[in-house]
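>>> the following block contains a protein sequence and its predicted model.
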Amino acid sequence: MKKILHIISSPRTDASISRKLGNAIVEKIKEKYADCIVTVRDLAKNPPPHLDESHINSFFTPEENRTAEQLDNIRYSDDAIKELMDADILVVETPMYNFTITSTLKAYFDHITRAGITFKYTGKGLLPEGLLKDKLVYIATTSGGVYSEGELKDYDFTEPYVRSFLSLIGITIAGVFRAEGQAIIGPEAALENGMGSIAIAV
């Protein structure tokens, strides 16, 4: 039985193209794994707090020495990481906002990036080693322009960032699906293109 974690970051609801694309990916996964369990973390409805000094201090305090206040400070992070570790497959969706991801998704990423838990330093001066092995992720991105190719490609800090971050913590990228060019061909046509590109790995 597969466990699916669906991470939503668009502040829009019914009108959100990224939500529709993400839901379509989840439905395709459910067709492949009929007995799967889907958990949804909606960052618009349950936004992660942006990190401040109290969070950082709590992260770096040994577990046995944390105060009640520090335990409260890291509750969101602990819950999000447990949810992530329980999942077999992730669906991460984000619209492009000002060439990059939503601030809520960035804050979520900050909370799940914990040394010794989701990654570890190698001591070799290289990139850290990801600890979240044996997990797949499907990424859904949406944008007004076309950023997968052409003259705007260098301005895409959405898909490359999400791909690089999730790879860094050990998660395998199984697919990236885009509903792009909404300002050119219209939202529905862009969504149709994105949905038509969905392919679920074995």
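Yep, it's here.
>>> only C-alpha atoms from now on, for both contacts and neighbour counts.
Fine.
>>> where do the strands of this structure begin and end?
Per DSSP state E, the chain has strands spanning 3-8, 37-42, 89-95, 119-120, 129-130, 136-142, 172-179. These are given in chain order.
>>> got the contact list for Ile184?
Gly144, Gly145 (Cα atoms under 8 Å, 6 or more residues apart in numbering).
>>> one more pass at 7 Å, please.
Gly145 (Cα atoms under 7 Å, 6 or more residues apart in numbering).
>>> and it, how far from Ala190?
9 Å (Cα to Cα, to the nearest Å).
>>> okay, now the one to match up with it:
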Amino acid sequence: MNLLHLDSSILGDHSVSRLLSAKAVAALTSANADVTTTYRDLATAPIPHLSGAYLAAAQNQDGVADGAIADDLATGRAVLQEFLAADTVVIGVALYNFGVSSQLKAWVDRILIAGQTFRYGADGRPEGLAGGKRVILTVARGGFYGPGAPAAPYEHAETYMRAVLGFIGITDVTVVVAEGVAAGPEPRAAALAAADQQIAALAA
């Protein structure tokens, strides 16, 4: 099994989403000795955000790119190939200002590629091309945004990632959530305990 492990939190060792993603990877690898893991830290080694120059170079197959644009194109190809080669993807997702981090958004922009992970049919409808993968999202939220919570309509991290994955044909998505981790020691401990239970079941 090829496993791609991504972290996107900017909090380093203080990050709950990083803690949970590491536990998820450990659970999966302990249950399967034949695992090749690729790790990418989107916060400490951020992928450049899309630029007009990048898009122009990517669309000009006959052109010759050099310097920073050539490096950017190489990064885009590497990120896409890592994703396409993965059977399972574990993504640590932190909720910042109601959405995903800009670093994770930059990664998404490198995998949503027409002709690679999706295409438009004759009727104009999109068709996902990346189905067959398993994706595990380990989501950390400082407050309470779950179903029924007053702030639920403001949650655009889990919902965004589900939409992205569904668009490219991925339906096997497991979401491990720890929320209320900034609400005090007791809510944090309860959230982590509940998430640990979910993670323990991943390899079942």
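Structure received. All figures in this text were calculated on a predicted structure; none of them were measured in a lab.
>>> overlay them and tell me the TM-score.
Put the two chains on top of each other and the TM-score (TM-score structural alignment, normalised by the length of structure 1) is 0.91; 198 aligned residues with a Cα RMSD of 1.6 Å.
>>> one step back: possible to save the strands of structure 1 as CSV with mean neighbour count?
Putting the strands of structure 1 into CSV (neighbours: other Cα atoms under 10 Å) gives the following:
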stretch, mean neighbour count
strand 3-8, 22
strand 37-42, 15
strand 89-95, 26
strand 119-120, 18
strand 129-130, 19
strand 136-142, 25
strand 172-179, 21
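>>> would you list these in JSON lines and tack on distance to Gly194 of structure 1?
Output for the strands of structure 1, formatted as JSON lines (distance: least, Cα to Cα, whole Å):
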{"stretch": "strand 3-8", "distance to Gly194 of structure 1": "17"}
{"stretch": "strand 37-42", "distance to Gly194 of structure 1": "21"}
{"stretch": "strand 89-95", "distance to Gly194 of structure 1": "12"}
{"stretch": "strand 119-120", "distance to Gly194 of structure 1": "32"}
{"stretch": "strand 129-130", "distance to Gly194 of structure 1": "29"}
{"stretch": "strand 136-142", "distance to Gly194 of structure 1": "9"}
{"stretch": "strand 172-179", "distance to Gly194 of structure 1": "4"}
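>>> who are the packing partners of the longest helix along structure 2?
Taking DSSP state H as the assignment, the helix of structure 2 that covers the most residues is helix 67-85. With contacts taken as 3 or more Cα pairs under 7 Å, 6 or more residues apart in numbering; DSSP states H and E, helix 67-85 of structure 2 sits against helix 102-111.
>>> 10 Å - rerun?
Packing contacts for helix 67-85 of structure 2, counted by 3 or more Cα pairs under 10 Å, 6 or more residues apart in numbering; DSSP states H and E, involve strand 2-7, strand 36-41, helix 52-59, helix 102-111.
>>> nearest to Phe118 of structure 2, out of these?
For these, proximity to Phe118 of structure 2 was assessed by Cα to Cα; helix 102-111 is nearest, at 9.6 Å.
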